[in-house]
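Peer 1: What shape does this take:
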Amino acid sequence: MTDFSDAMSVATSGMKAQANRLRHVSENIANTDTPGYQRKTIAFQEMVENGRRSGAVETGRMRLDQTELTRIYDPANPLADETGHYDGSNVNLLIEIADAREAQRSYEANLKMFDQVRQMSSALMDLLRR
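Peer 2: Have a look, this model is predicted:
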């Protein structure tokens, strides 16, 4: 049964990591028009337990995208400098939507894996009861 629980923990870690990724993507989309906002990114890393690789993943540290902020010309804005420009955000909605879709599909794939393992475990228990 340990193989089943290992597979379930790998699928669960994948769902948690993708949910965390989707949270950051949502924050980026919500702050698209916030002046000076820098896009947040996260990376995944494999979990190591007792010195061995487990196959499970976790999110690493959140990082700020170092892409240059867009310069917006609006002399009426209170944030504008003497040239009439201010710093916008570096969020690209197209990239964020693509990231959200990828995170959603990865989450669904992990959920299907979890469900398959659960069904296999249930079928094995039924066989053992006979």
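
Peer 1: CA atoms for contacts and neighbours, from now on please.
Peer 2: Noted.

Peer 1: quick one: contacts for the closest residue to residue 46 other than its chain neighbours?
Peer 2: Among residues not flanking residue 46 along the chain, residue 57 sits closest, at 4.4 Å (CA to CA, 6 or more residues apart in numbering). Contacts here follow CA atoms under 8 Å, 6 or more residues apart in numbering; on that basis residue 57 touches 10, 13-14, 17, 44-47.

Peer 1: Alongside the first, I'd like the structure of this one:
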Amino acid sequence: MSDFNDSLSVSSSGLRAQSMRLRILSENIANTDTPGYRRKTIPFELDRSANDDVQTISTGRVNLDQSELTEIFDPSHPMANADGVYEGSNVNVIIEIADSREAQRSYEANLKMFDQARQMSTSLMELLRR
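Peer 2: From the prediction side, this is the model:
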């Protein structure tokens, strides 16, 4: 049964990591028009459990993208300087949507792996009962 537990552990760590990634991506998309907002990224890290044979992943600290903020010309904006320019965000919605689709697909793959391991475990228990 240890192999079933290991597979459930691996897929659940993937589910947690992709869930956190989707949360960060949704924050980025929600703040696309927020002046001065910097895009957030979250790295995945290898997390060795007590069993060295099983490698799960976890999320690291949230990082801010240090690329330049876009300059927007709007003299009527309250944050505009004397030249009528203010700093927007560095979020590119197309990149965020593409990343969110990738994270969603990865989440679904981990969910299917979790479900398959659970079904195999249930089938094994039914066979052992006979």
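
Peer 1: residues of the helix or strand encompassing the residue nearest to residue 46 of structure 1 that come out buried?
Peer 2: Using DSSP states H and E, residue 57 of structure 1 sits in strand 52-59. For strand 52-59 of structure 1, the neighbour count (16 or more other CA atoms under 10 Å) marks 55-59 as buried.

Peer 1: To what extent does the lengthiest helix in structure 2 diverge from structure 1 after superposition?
Peer 2: The residue-count maximum for a helix in structure 2 (DSSP state H) belongs to helix 93-129. Superposed on structure 1, helix 93-129 of structure 2 shows a mean distance to its aligned partners of 0.6 Å (mean CA distance after the TM-score superposition for structure 1).

Peer 1: Would you mark the buried spots in that helix?
Peer 2: Under 16+ other CA under 10 Å, the buried positions of helix 93-129 of structure 2 are 96, 100, 103-104, 106-107, 110-111, 113-114, 117-118, 121.

Peer 1: Of these, which is the nearest to residue 31 of structure 2?
Peer 2: Closest approach between those and residue 31 of structure 2, by CA to CA: residue 96, at 11.3 Å.

Peer 1: what's the closest non-adjacent residue to the closest one?
Peer 2: Using CA to CA, 6+ apart and skipping the chain neighbours, the partner closest in space to residue 96 of structure 2 is residue 25 (6.1 Å).

Peer 1: immediately after the one helix or strand the one you found maps to, which helix or strand?
Peer 2: According to DSSP H and E, residue 25 of structure 2 maps onto helix 2-30. Following helix 2-30 of structure 2 in sequence order, the next helix or strand is strand 40-41 (DSSP H and E).
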